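S.K.: Here you go, sequence then predicted model.
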Amino acid sequence: MRILVPIKRVIDYNVKIRVKPDGTGVELANVKMSMNPFDEISVEEALRLKEAGKAEEVVVVSIGPVKAEETLRTALAMGADRAILIETDDALEPLTIAKILKGVADVEQPGLVIVGKQAIDDDSNQTGQMLAALLGAAQATFASKIEIGDGKATVTREVDGGLQTIDVKLPAVVTTDLRLNEPRYASLPNIMKAKKKPLDKKTLADFGVSSTPRLKVMNTEEPSGRKAGVKVASVAELVDNLKISGVL
């Protein structure tokens, strides 16, 4: 079985986000970028399934600028077998990304697609579900445990009421939650080897997908700072203040 893992290059989660002075978006110049944390978990889970003998190959794919090569090589250093880069400098929406990934899946024919449940830059939480719909494949979202059996995957999902375990027929799309695993660190020898591995490079034209956005961002603003709290002398005063603020 082949496992396909889409990964995204995002601003590193340790970096403080800054909005551009003109409000047209987030400042990306001279900012540290890294692999989306949920995608790191996806790569790790794919590698563990391969090491357990449940898969023969792990293929990673990224859609983005040329600099996304660094993110793909991180995945290769972790242990992925092949990497595909679909080059574009445009900001793509989840549906467009899902259509591109469908094109990749049609070629690669993976038995399992493991997708991070969301990216920390836009928090869309849509691509995995859209991809499953386009492929006509089963889906299991917010996975905290994945077990592969005969032609099926048993997935434990994190839901509002606790945990839910479901069986999905392969091929399937699974989106990963934070508690699925702890991603490994790439060793220095593997990092050096990954730098020499060739990447399969493609463009949006190879998939017949347009990058024209369906949505338009009007303005980007930083959230306002939290207001200072106040001390109250009694429960009654607290209730009165909550009523005034509209909470009660």
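M.R.: Everything's here; your move. Remember, predicted model here, so these are calculated numbers, not experimental data.

S.K.: Please make it C-alpha for all contacts and neighbour counts, starting now.
M.R.: Noted.

S.K.: Pull out the buried residues from the longest strand anywhere in the chain.
M.R.: Counting residues, the longest strand in the chain under DSSP state E turns out to be strand 138-148. Across strand 138-148, burial judged by 16 or more other Cα atoms under 10 Å covers 138-146, 148.

S.K.: name the helices or strands packed onto the following helix or strand past that strand?
M.R.: Using DSSP states H and E, the helix or strand that directly follows strand 138-148 along the chain is strand 152-159. Counting contacts by 3 or more Cα pairs under 8 Å, 6 or more residues apart in numbering; DSSP states H and E, strand 152-159 packs against strand 138-148, strand 162-169.

S.K.: Can you list the buried residues in strand 152-159?
M.R.: Those buried within strand 152-159 under the rule 16+ other Cα under 10 Å are 152-158.

S.K.: Repeat that for stretch 41-54.
M.R.: Quick answer for stretch 41-54 (16+ other Cα under 10 Å): 41-47, 49-50, 54.

S.K.: Take this one as well and set it beside the first:
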Amino acid sequence: MSGAGHAPGHGPAASILRIVLLLAYPALSHVASLRSEGGWAALALFGLVLLCLLDALGRRRPVAWAALLASGLLLAWLGRSPWAWMLLLAPPVVFPLLVAWGFARSLRPGRVPLITRIVQALHARAGVPVDDRLERYTRRLTAAWALLLALLAAINLGLAMSAVPDGLLAAFGRQPRWPLSHAQWSWCANVADWGLIGGFFVAEYALRCRLFPQRPYRSAGQFVRQMGQLGPAFWRDLLR
């Protein structure tokens, strides 16, 4: 049998589905917040569950299919209660924190910083060596991303505590000092967060182009394409 085929859950269709699900979550979460409807919140959360289980589903693991079915039934039931919207408060805190931890732990002695590994892989594909100056820069950039994502998680936790009427403080009968409506929370957690991350990425890319004019990509589009060409196995193992 040829080894040229894609592993289950890692073909082009799976990659496109991952992107669609990743982009759909903040959009559905925002709609749920603007309309204060549990059904939309349940749909957003189900898409997030599907995204997390996609690899195992592609490998036809019965436990993954059972987990997806159980999650769907639970969310359908929660969609008729305020708890569905309350669950939306968790992902903007948990996911940035997990990714920040992935960046931070790669800075420990004896490990290669996460962004250094990406740059080394890109340069290796092009047959271009990575000099010491670039390695120092990528180590600092890895730390910067860890700090930014940890800060976002902390801010989102504060927003989750301030949301009314279904925020964390309100759930325990406490009145937040600076109460936020569902819509205000969502504009911050589902829109502003992505704007900040995108702005940081664009600003850093511009700085990198200025500091390191000799690089294996000539444009932002080519940079993104080359990162995609590193393959699913590389990205799957990156945060391990």
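M.R.: Arrived safely, thanks for sending. Owing to the predicted nature of the structure, the values given are computational and were not obtained by experimental measurement.

S.K.: After superposition, what is the TM-score?
M.R.: The pair, once superposed, lands on a TM-score of 0.26 when counted by TM-score structural alignment, normalised by the length of structure 2; 107 aligned residues with a Cα RMSD of 5.7 Å.

S.K.: re earlier: how about JSON lines for the buried residues of strand 138-148 of structure 1, with distance to A83 of structure 1 added?
M.R.: Formatted as JSON lines, the buried residues of strand 138-148 of structure 1 follow (distance: Cα to Cα, whole Å):
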{"residue": "A138", "distance to A83 of structure 1": "24"}
{"residue": "Q139", "distance to A83 of structure 1": "23"}
{"residue": "A140", "distance to A83 of structure 1": "24"}
{"residue": "T141", "distance to A83 of structure 1": "24"}
{"residue": "F142", "distance to A83 of structure 1": "24"}
{"residue": "A143", "distance to A83 of structure 1": "24"}
{"residue": "S144", "distance to A83 of structure 1": "25"}
{"residue": "K145", "distance to A83 of structure 1": "25"}
{"residue": "I146", "distance to A83 of structure 1": "23"}
{"residue": "I148", "distance to A83 of structure 1": "23"}
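
S.K.: ok, longest helix in structure 2?
M.R.: Scanning structure 2 for the longest helix, with DSSP state H as the assignment, gives helix 132-162.

S.K.: and the next helix or strand after that one, what does it pack onto?
M.R.: Using DSSP H and E, the helix or strand that follows helix 132-162 of structure 2 towards the C-terminus is helix 168-171. On a contact count with 3+ Cα pairs under 8 Å, 6+ apart, helix 168-171 of structure 2 meets helix 132-162.

S.K.: In the helix it packs on, which residues are buried?
M.R.: 134-135, 138-162.

S.K.: That one - contacts with which helices or strands?
M.R.: So helix 132-162 of structure 2, by 3+ Cα pairs under 8 Å, 6+ apart, packs with helix 91-105, helix 114-126, helix 168-171.

S.K.: For D193 of structure 2, find the nearest of the ones you listed.
M.R.: helix 91-105 (8.6 Å; Cα to Cα).

S.K.: Name the secondary structure element that contains I63 of structure 1.
M.R.: I63 of structure 1 belongs to strand 57-64, assigned by DSSP H and E.

S.K.: after that strand, next one along is what?
M.R.: helix 68-78.

S.K.: Which strands or helices does the helix or strand harbouring L17 of structure 2 pack on?
M.R.: Secondary structure assignment for L17 of structure 2, by DSSP H and E: helix 12-35. When contacts are defined as 3+ Cα pairs under 8 Å, 6+ apart, helix 12-35 of structure 2 sits against helix 38-58, helix 182-186.

S.K.: which of the residues in that helix are buried?
M.R.: Buried residues in helix 12-35 of structure 2 (16+ other Cα under 10 Å): 14, 17-18, 21, 24-34.

S.K.: okay if I get the helices and strands packed on helix 12-35 of structure 2 as JSON lines plus mean neighbour count?
M.R.: Formatted as JSON lines, those follow (neighbours: other Cα atoms under 10 Å):
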{"stretch": "helix 38-58", "mean neighbour count": "21"}
{"stretch": "helix 182-186", "mean neighbour count": "22"}
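
S.K.: Out of these, which is closest to L207 of structure 2?
M.R.: helix 182-186 (30.6 Å).

S.K.: Surely L48 of structure 2 is in contact with V20?
M.R.: No. Using Cα atoms under 8 Å, L48 of structure 2 makes no contact with V20, being 10.8 Å away.

S.K.: Is it correct that V99 of structure 2 is in contact with L148?
M.R.: No. V99 of structure 2 lies out of contact with L148 (Cα under 8 Å); the separation is 10.5 Å.

S.K.: could the helices and strands packed on helix 12-35 of structure 2 be laid out in JSON lines, adding distance to F200 of structure 2?
M.R.: Listed next are the helices and strands packed on helix 12-35 of structure 2 as JSON lines, based on distance: least, Cα to Cα, whole Å:
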{"stretch": "helix 38-58", "distance to F200 of structure 2": "24"}
{"stretch": "helix 182-186", "distance to F200 of structure 2": "20"}
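
S.K.: closest to A124 of structure 2 out of these?
M.R.: helix 38-58 (27.2 Å).
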